[in-house]
Structures are given as structure tokens and as C-alpha cells.
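Participant: following is a predicted model, sequence given first.
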Amino acid sequence: METAAVLDIGLQALLVAAKVGAPALLTALAVGFAVSLVQSITQIQEVTLSFVPKAIAVGIALVVCGHWMISEIVEFTLGLFALIPSLTGAG
């Protein structure tokens, strides 16, 4: 297996991981920012006030984007399986 092929597969894996993780991470970021803004305005410093809305919002984001996330991962995996013969030199 050539170094370029390994680097290309690694880059594709990182891009797929970033695309798949983005909905949950961006949702947690937005909700966390909103909750921290409300906490700083009202001066309420409660830990659960920060954690529970983020957990609920990320759960909703996973339900909404879950099908797309799984299809992206399956598409990447099928592409890797299709590359196996050419990477091993059998094809």
C-alpha cells in the first residue's frame, strides 16, 4: 500500500468524522452559549442549568440528523470496501 493512499484514506476519514460530528457539536455550542448568556444576565450559577438543556438539544440533533449521519458513515465504509482490491494489489 502506498503512502499517498494511506494519507488519502486518513484525510477522508477525518473529513467524514468532522461532518458527522458537526451537528451535535454545533448544537451543544449554540445551546451552551445561550445558556451561559442567560446565566450571566441573571447571575444564576447552577451546573444542571447548563448541562440538561445541552443534553436535550444534542439528543434532538441526533434524532434529526441521525439518518444522514449513518448514511455518510455507510457510504464511506462501502467506499473503503470497494478500495480493498486495488490497495492490496489484487485488482
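Facilitator: All right, it came through fine. Numbering: from 1, shown residues only.
Participant: rest of the way, CA atoms for contacts and neighbours
Facilitator: Will do.
Participant: mind listing the helices for this structure?
Facilitator: Along the chain, counting by DSSP state H, helices occupy 3-42, 47-88.
Participant: dropping in the other structure now:
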Amino acid sequence: MTPSVVVDILREAMFLIMLIVAVMVVPSLLVGLVISVFQAATQINEQTLSFLPRLFATLLAIVIAGPWMVRSLVEFATRLYANIPFLIG
């Protein structure tokens, strides 16, 4: 196994992780931004007001994109295990 192969595997794994995390975090960030603008406009300074909508947005994103996330991880692991003989030899 050459260093370039290891770097390619790590690059692909890191990209997959970043993509999966982005799918979960971006909806929460957008909902938080909308609620923050609403709080600034109405001058409501309640920290707990934005927690529940952000939680629901994150859970909804996980429910909607969950099958895709699991399928992507399983495909990556399957490809990695299938290529073990080629990577070692």
C-alpha cells in the first residue's frame, strides 16, 4: 500500500464525513439564523427560544437524510473491505 493510496482513502473518508455532518448542521444553522433575526427584530432576548426549533430542524434533517447517510457509509465500508486484497498485495 503506497502513501498515495492511504491519502486517497483518508480524503474520501473525510469528504464523506464532512458531507454527512453538513447535512445535519446546515438546517440547524439556517433555523438559528432566522430565529436570531426574529429575536433581534422583536428585541426578545431569550436563549432557550431558539433551542427547540433548531433541535426539531436537526431531527427532521436526520429523519429525511438518514437512509442516504447510512447507505453512503455502508457503501464506503463495503468498497473499502472489497478492495483490501488489492490494497495489501
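Facilitator: That came through, no problem. In this text, all values refer to a predicted model and were calculated from it rather than measured experimentally.
Participant: related to what we said a few turns ago, could I get the helices of the first structure as TSV with mean neighbour count?
Facilitator: Shown next, in TSV, are the helices of the first structure (neighbours: other Cα atoms under 10 Å):
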stretch	mean neighbour count
helix 3-42	14
helix 47-88	14
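Participant: how close does the residue with the shortest distance to the centre of the second structure sit to P27 of the second structure?
Facilitator: Note on the second structure: the residue nearest the mean C-alpha position is V21, at 1.5 Å, using Cα atoms, centre = their mean. Separation of V21 of the second structure from P27 of the second structure (Cα to Cα, to the nearest Å): 11 Å.
Participant: could you do Y81 of the second structure as well?
Facilitator: Counting by Cα to Cα, the gap from Y81 of the second structure to P27 of the second structure is 33 Å.
Participant: give the equivalent position in the second structure for F81 of the first structure.
Facilitator: Aligned by TM-score structural alignment, F81 of the first structure pairs with Y81 of the second structure.
Participant: so what's that match up against?
Facilitator: Y81 of the second structure makes contact with no residue, according to Cα atoms under 8 Å, 6 or more residues apart in numbering.
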